[in-house]
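Trainee: With the sequence up front, the predicted model follows.
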Amino acid sequence: EKARELLARTLPEGLEILEVREAGLEEPSLPVQVDAAEYEVHVETSLSEEELRERVEELLARKMLPRERRGRLYDLRPLIRTLKVDGLQEGQATLRMVLSLGEGKTGRPEEVLDELGLGGAFFQVVRRAMVLKGEQEGSGDFRNPSALLQASLETALGDP
């Protein structure tokens, strides 16, 4: 409980610690345990919601999505675990996606947007949660395993 109180004092407003657990020294590091990330993406579009849903369905139906990153070819399709349109209002669509993370298998929201034909549009990405190996993603409300986990990962990965 004392650790929770000390950590809570240093967190920015709006960030809450949901759980604090003791981790043994023999446990793998946090980055090694991360399997995927759940994202909420807001993107400007002139498409109707129906047209956007059709594009998502077509993308998910494809067997392969060949891409190139840093001169290396890879298949984006197996990195997209889930992708859905969550609504469209005043020319701004909200997409929710779960993308694989890990060494040699990292999906990026901007690459998914590019495959949907929205690559040049203004967009904002919110990482809602990190999914640990063995956990089930998409529990309905973009469950965050713990604010401490997210804060630790952001620090470890150098995210702002």
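Mentor: That came through, no problem. Numbers count the residues shown, from 1 in each chain.

Trainee: from here on, contacts and neighbour counts on C-alpha atoms
Mentor: Will do.

Trainee: Quickly note the distance from Glu44 to Glu57.
Mentor: 19 Å (Cα to Cα, to the nearest Å).

Trainee: ok, structure two:
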Amino acid sequence: MRIRLTFSKQGALRYTGHLDLHTLIERAARRAQLPLAYSQGFHPTPKIQLASALPLGFSSRAEMMDIWLTTEDSEVSASKLRSDLQATLPRDIQILDIQIVDDRAPALQTQLIASEYEATIPDEHASNLTIRLAALVDALSLPRVRRGKTYDLRPLIESLALAPPSAPLSRNTGEGSGVRVFMRLTAREGATGRPEEVLSALDIPPEDVRVERTRLIFQG
């Protein structure tokens, strides 16, 4: 049996890394007494897969993961699994949805094509922001250096714009706390756009900006 969870990651857990989050979820599943399925080999591990690593310091309202169980589909309901697991998770992780999916379905990581983010720009960095956004979108290329290698950021930016006034506020955003920018970035293997690189290209220090992932987009 394979269950797919959508969950939020907020508060202090923004500073919990990918591997530590995996361990946290595994321990919560054990405390909830979920019958975890294990991988094969000399060092079997619980079969838990996160769709995409979230950069340290980012919050999210759209994380996804798959967990494999030894239970048959007919033996337990999705709602009971959700309540049992939520009871053992920290408050800063909230399960938003849970579904039972086909064991033969492709891995989430192989189907991910893009991610959407909301960045809250402090007022002191928001001068002429509309002009800077337009210049970035109109650029033919945006050479950047990552891990000592030069790459072009521009093809990885699918959309970039100021949030409309009617857009709902993020949980981490208060009225008058800054200017919000929405970005949709490619998230394919070997071609992943990073919000902090977009912010740097806008001459905005990434460490001064609150970023929340708002959506994961899959093919099909």
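Mentor: On my side now, so go ahead. Being a predicted model, the structure only gives us computed values, none of them experimental.

Trainee: Report the TM-score for the pair.
Mentor: Overlay of the two chains. TM-score (TM-score structural alignment, normalised by the length of the first structure): 0.69; 133 aligned residues with a Cα RMSD of 2.6 Å.

Trainee: Glu44 and Glu57 of the first structure: which is more packed in?
Mentor: Neighbours were counted for Glu44 of the first structure and for Glu57 using other Cα atoms under 10 Å; Glu44 has more, 18 against 14.

Trainee: so who does the more buried one touch?
Mentor: The contact partners of Glu44 of the first structure, by Cα atoms under 8 Å, 6 or more residues apart in numbering, come to Gly91, Gln92, Ala93, Ala121, Phe122, Phe123.

Trainee: and with 6 Å instead?
Mentor: For Glu44 of the first structure, the contact set (Cα atoms under 6 Å, 6 or more residues apart in numbering) comprises Gly91, Gln92, Ala121, Phe122.

Trainee: what are the ranges of the strands in the first structure?
Mentor: Ranges of strands within the first structure are 34-44, 66-69, 72-75, 80-89, 92-100, 123-132, based on DSSP state E.

Trainee: In the second structure, what residue corresponds to Arg128 of the first structure?
Mentor: Residue pairing (TM-score structural alignment): Arg128 of the first structure is matched to Thr214 of the second structure.

Trainee: In the second structure, what residue corresponds to Arg69 of the first structure?
Mentor: Arg69 of the first structure maps onto Arg146 in the second structure, by TM-score structural alignment.

Trainee: separation between that match and Glu196 of the second structure?
Mentor: 12 Å.

Trainee: and the aligned partner of Glu58 of the first structure in the second structure, how many residues sit next to it?
Mentor: Counting by TM-score structural alignment, Glu58 of the first structure corresponds to Ala135 in the second structure. Applying other Cα under 10 Å, we find 12 residues neighbouring Ala135 of the second structure.

Trainee: With Glu207 of the second structure instead?
Mentor: Residues near Glu207 of the second structure, counting by other Cα under 10 Å: 11.

Trainee: okay, the angle between the longest helix anywhere in the first structure and strand 80-89?
Mentor: Across the first structure, the longest stretch assigned as helix under DSSP state H is helix 49-61. Per axes from the mean of the first three to the mean of the last three Cα atoms, to 10 degrees, the angle that helix 49-61 of the first structure makes with strand 80-89 is 180 degrees.

Trainee: Buried by neighbour count: which residues of helix 49-61 of the first structure qualify?
Mentor: Glu49, Leu52, Arg53, Arg55, Val56, Leu59, Leu60 (16 or more other Cα atoms under 10 Å).

Trainee: swap in stretch 8-28 of the first structure?
Mentor: Buried, per 16+ other Cα under 10 Å, within stretch 8-28 of the first structure: Ile17.
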